[in-house]
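>>> here you go, sequence then predicted model.
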Amino acid sequence: MLAAFAEQGRRILVVVDNASTAEQALPLLPSDGTTVALLTSRHTLDVGARLHDLDILDKPASIELLRDALQQARGSADNRVDGDPEAAAAVVQLCAGLPLALRIAAGLLADAPTRPLASLARALETEHSRLDRLHREDRAVRAAFDLSYQHLDALHARLFRLLPLNPGPDLSTEAAAHLADADQFQVEELLQDLARAHLIEPGHVWSRWRLHDLVRLYADERAAEGTDPSWRDAARTRLLEHYATTTKAADGHLRALPGQPVPKAFTGREEALTWLDAERANLVSAVTIANGTGHPDIAGRLPPSLVEYLRWRRYFDDWITTSTIHRDTAHVACDDRQEAAAWNNLGTAFWEVRRFDDAITALEHARDLFRKTRDRSFEASAWNNLGLALREVRRFADAITAHSQARDIHHSLKDRHQEAMASNSLGLAFQDVGRFTEAIGAHTQARKLFELADDRHGVANPGYSAELDELMP
């Protein structure tokens, strides 16, 4: 029949909707070379057609769909979307741009013309019941996901159920391999199959993958149903351990001086930075969830390894967040040395964002705890950092005392380079109060010590303003 129409010059669009397999679709596709066919499927099918992947809707398009669907059902007088833009934004965010979820949300609102959008937003806020609420008559988000999940074999289903354990927005193939405790190339094939089934989405760069927010909830549900929790706990432990050890290796490249040995996990500093850039959200989230998932060791190990990177990239909010968790974890564990280091690193982060009073409080805690643990070198560094913060609030006399303490401790420890740094800071504090002769003496001493330490940069710039030092006991 289609061929007959084609011979008459009549073009027809054939829509083959929601095909499950290529075998189901192929007999229905026209072969006359004139008739056009549009085939839709939850899976990427090999039928010799041009592929068009339909992405989720962005926020403006999601709001437009919600408005249009609601006004189509209730008429143009229904202005609930435009009347409460904040609630409309909350609804579309909770639907995460999924057209099916948005249509269901619009249907639920159309059913109750007096229901405010804020009411629906509140109903969808709770994660464990969100999928239950996104259903109406014969439409349900969970049912749509079920159709794809039911096609998975045991290996694919197991990996799919593990993916929500990743704490951040996406994950690499390498991270997924640690989750699954399997060969990376095998896991890569499984991930590609899951992407063809549209249960996960390829990232913007190769070898990264992400779960739609609602699919993540669905996968987590499937994992919780009749599954021994120990296998998920073991998978999470492998993943967090991967993040912790690899971050430490990357940090080693960022801190290494010329000629120093570096970890073999990366070929150089640039590769380490690239990995940290890609994983930053996962690493910060890993610190955030570590205690609550029974991994306080990760909450203690990851933050110090992130400090140099977060400072380099100027991610101060992340620095404050991770150092605060590090501090609290060490305090609960009664680990005074780690708590002192966390207080110091938190103080340096506060100093960077010009929260000087908070920085002073944090650095005083660090100094006192290092004194308690008899870590004289770290105590001296905390004194010097405290002096720099005190100068910022014009407490110059206290700053001079702090830098003098730092200098004297480093001198007693015969640490020439750190003594030079403290002497330099002391000279700057003397300049602040016009005690120029003493400033000249301090800077002269700093220059000599920098020469002995073979620090040519310090020799050339004995009066430069130092940054606070982060500490890693």
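That came in fine, so what should we check first?

>>> when you work out contacts or count neighbours from here on, use the C-alpha atoms and nothing else.
Noted.

>>> now do the strands in the stretch 151-300 of the chain.
Remark: strands assigned in the stretch 151-300 of the chain by DSSP state E, counting those that start in this stretch are 170-172, 201-202, 208-210.

>>> buried residues of stretch 135-147, list them for me.
Within stretch 135-147, the residues scored as buried using 16 or more other C-alpha atoms under 10 Å are 135, 140-142, 145.

>>> likewise for stretch 156-175?
156-157, 159-168, 170-175.

>>> which ones among these map onto helices?
156-157, 159-162, 173-175 (DSSP state H).

>>> still on that earlier bit, can I get the buried residues of stretch 135-147 in TSV including secondary structure and distance to Leu70?
Listed next are these as TSV, based on DSSP: H, G, I helix; E, B strand; the rest coil; distance: C-alpha to C-alpha, whole Å:
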residue	secondary structure	distance to Leu70
His135	strand	16
Ala140	strand	18
Val141	helix	19
Arg142	helix	22
Phe145	helix	24
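
>>> then this one, side by side with the first:
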Amino acid sequence: MGEHRGGASSVTHNSVAGNAVIAGPLVMAGRVESLTLPAAPPGVTPRQVPQPSALFINRKDELGRLKATESDRRAGRTTSRIVVVSGLGGMGKTQLVAQWAAGELEQSYPGGHLYADLEEGRRDGAVDVSGVVAGFLRSLGVHPEFIPAGLGERTALFRSITAGRDTLVVVDNARQAAEVRPLVPGAGLLVATSRNALSALSMDGAVHIVLGPLDERAGVEFVQSWRVTDPDGAAAVLVRLCGGLPLALRAVGEWLARRPHLGLNDAVRALGTDGLPRLEDGTTSVNAVLDMAYQSLPDPTRRLYRLFGWLPGTTVTSSVVTAAGVPDADAAMGDLLTANLAVLVESADRPRRLRLHDMVRAHAREVVREIPDAERDAALRAVADFCTAVVAHADIRVLGPGRFRLQAPPTRTLEELCPHEELFTNGAEALEWLDAERGNLLALLRIAFEAQWYDTVWQLCESLWALYHSRKHHADSIEAHRMGIEAAQWAGRADVEMRMRNQLARAYYELGRYDEATRELDAAGELLDSAADARLSGMIWETQALVALAAKRPDDARTLFTRALEANEATGDRHGVIVQTYNVAQALLAGEHWQEAFETASEAAAMAVESGDDAMLPRLGIVQARALHKLGRVESAAESAMRAAEQAAARKLYAKLDQALGVLAEVAASAEDARLRAACEAKLRELRRDAGVPSGDG
């Protein structure tokens, strides 16, 4: 069958003969079947639960309950898929779960062991659960382009993926049931540690295990594992003075390890006859023991300890420690690890990350109260300057140097900023580093905002778009850009305020919160007259057009995209011209102007070929294919979709490859080309499998 080439007014929707042949069914299907997909990442089963300490305290009864719960679940004697381990801070909840996972479950749970410390993602008491689920999805092999935007969709995908393979999920520092429920796998078990009982989870059939202080027998057994002599029952006295708290006993053990000439009686005398003091709520304070541990550290390590008391966020790397002025950062970090006051944190990026136990961190905050404010401010300012520069470098690595930015490029190279540690070498590694630093950077933004370092705030916000947009961390983006807007106002920068409002509007747009996006865009629109660079106006018009397109107002979208196009033409931004021409074509397609949409996309494609903007070609090819399909030009539609698929595959653009194959399958279906349709559907299943998405999702 030949193609129908009439104008748009003479086109009938899907006017394709039932026995149409698309460029020879064997030829086109063969091209699909021979399409080389981007190489899937190595299939690594996550094992993220922290490794247990070598000095584990044998909680035989509690371990027994965990083992019994697992046995009952596997034998079908219980349907419970949640275990809550609760107890006061310093009781060893995480260590108990880590010991159980390492000792009993190493070969179990084929879906893997996932772990999250909810304290790292807590913002003003609340946890970005959506971000936690997104992290789990990436760990399970889901390509970032296939991770949905909203919590509900992410949770549904997470449960679909884990439904077919038992998965262990461990979450530390949960405060309420609502933080836990979305993290329950489709098949397997969730173990949550908490200082609270999380009683509401009883309605979900949760098993509750309460971890209390060590009794004398278990405590003495732990003290004797230090291989010290125990004259006159001093170990039992020490356990009583420490209130049976494992964390306190560990700190005493480290204090003695640094004083080999002393014994248990000396530790007893150091603690005094009353032992650890009591807090107002009747619980035991470990500060007296931590004071002993802190004083026993070398001076550089004490400086690092104090730094934890000042710094926002929960983890540090060697580069941050060095930037803050701590000499021999690696040795200081090693001292805290050896003293069991800190742990190494698993992350997907290059550098080693260190985190203090939460009670040790609380003690560090007490210690620094006695340090002069000038020392604190100098350390924070140095860290803020360091992070602003490194985040800017990461932004350039991820989005390229050609992106329009209001801030000047960093004055120091990445090698100058991090002479002893390589943080990232390319865009993919830079994105992983940004993601690993996400909680720290948002906490730093809060500190900088409170300190009125307004330039630091908006510069960080501008650079963090590389992370927030790429990884869809919309909750973080909203909080950050609200601060960025106010910082811009205090700094008297209308141009910055426009960019901050536009980036905030994009987060709302991605979440489908179009009214809120419109409010931010309207406020930015009031500043258009003060925009010295036309690209700022173009950005606002583009986002307004995207909202209009989502709201099914294609004519409004076309008008706004055209304005954005003209703004990019005025500044000579070739890439921007191609992008906005593509957007105009999308609006024409949504408005059912098929011929005009095809011609506009073709014009943009010619510009992209001429300027070497190859990444835009698959997008434009998809628009061309859809327009041609509506025009009844079946063979050309199939060829455009096929070419877009090949271009997307060559550039590892998973989402665009998925779209192109989907369009080609639609064309094949309307032409009743069963061979081609089957080839497309098979390739789509292969692609989604490689992208970690179950068939039918994403």
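Sure, I can see it. In this text the structure is predicted, and so the values were computed from the model without any measurement.

>>> thinking again about what came up before, closest one to Ala69 of the first structure out of the ones in helices among the buried residues of stretch 156-175 of the first structure, please.
When these are compared for distance to Ala69 of the first structure (C-alpha to C-alpha), Phe160 comes out closest, at 32.6 Å.

>>> which one among the buried residues of stretch 135-147 of the first structure gets closest to Ala195 of the first structure?
Closest to Ala195 of the first structure out of those is Phe145 (13.3 Å), distances taken as C-alpha to C-alpha.

>>> check which helix or strand covers Ala380 of the first structure.
Per DSSP states H and E, Ala380 of the first structure falls inside helix 376-392.

>>> what does that helix contact?
344, 348, 351, 356, 359-360, 363-364, 366-368, 370-371, 396, 398-403, 405-407, 409-410, 413, 418, 422, 425, 429, 468-469, 471 (C-alpha atoms under 8 Å, 6 or more residues apart in numbering).

>>> could you do stretch 600-614 of the second structure as well?
Taking contacts as C-alpha under 8 Å, 6+ apart, the residues outside stretch 600-614 of the second structure that touch it are 574-575, 578-579, 581-582, 584-585, 616-617, 620-621, 623-624.

>>> show me which positions of stretch 605-623 of the second structure end up buried.
605, 607-608, 613, 615-623.

>>> whoops, I mixed them up, stretch 179-186 of the first structure
For stretch 179-186 of the first structure, a neighbour-count test (16+ other C-alpha under 10 Å) marks 179-180, 184 as buried.

>>> next: stretch 229-247 of the first structure.
Of all the residues in stretch 229-247 of the first structure, those buried under the rule 16+ other C-alpha under 10 Å are 232, 235-247.

>>> compared with the second structure, how much does that stretch deviate?
When the second structure is superposed, stretch 229-247 of the first structure averages 1.0 Å from its matched positions, counting by mean C-alpha distance after the TM-score superposition for the first structure.

>>> so where is that stretch in the second structure?
The aligned range for stretch 229-247 of the first structure in the second structure is 373-391, by TM-score structural alignment.

>>> please list the residues outside that stretch that contact it.
307, 310-311, 320, 323-325, 410, 412, 414, 417, 434, 441, 444, 448, 456, 459-460, 463-464.

>>> okay, which residue is most central for the first structure?
Nearest to the geometric centre of the first structure sits Ala281, at 1.1 Å (C-alpha atoms, centre = their mean).

>>> to which residue of the second structure is it aligned?
Per TM-score structural alignment, Ala281 of the first structure is aligned with Gly439.

>>> so which elements touch the one helix or strand Arg677 of the second structure maps to?
For Arg677 of the second structure, the host element (DSSP H and E) is helix 674-690. Under the contact definition 3 or more C-alpha pairs under 8 Å, 6 or more residues apart in numbering; DSSP states H and E, helix 674-690 of the second structure sits against helix 25-33, helix 654-670.

>>> hang on, the earlier thing: which of the buried residues of stretch 179-186 of the first structure sits closest to Leu70 of the first structure?
For those, the minimum distance to Leu70 of the first structure (C-alpha to C-alpha) is 42.4 Å, reached by Leu179.

>>> wait, doesn't the closest one sit right on Leu162?
Yes - applying C-alpha atoms under 8 Å, one finds Leu179 of the first structure in contact with Leu162, separated by 6.8 Å.

>>> for Phe158 of the second structure, see how far away Leu151 of the second structure is.
As for Leu151 of the second structure, its distance to Phe158 of the second structure is 10 Å (criterion: C-alpha to C-alpha, to the nearest Å).

>>> now do Ser537 of the second structure
Ser537 of the second structure is 39 Å from Phe158 of the second structure, by C-alpha to C-alpha.
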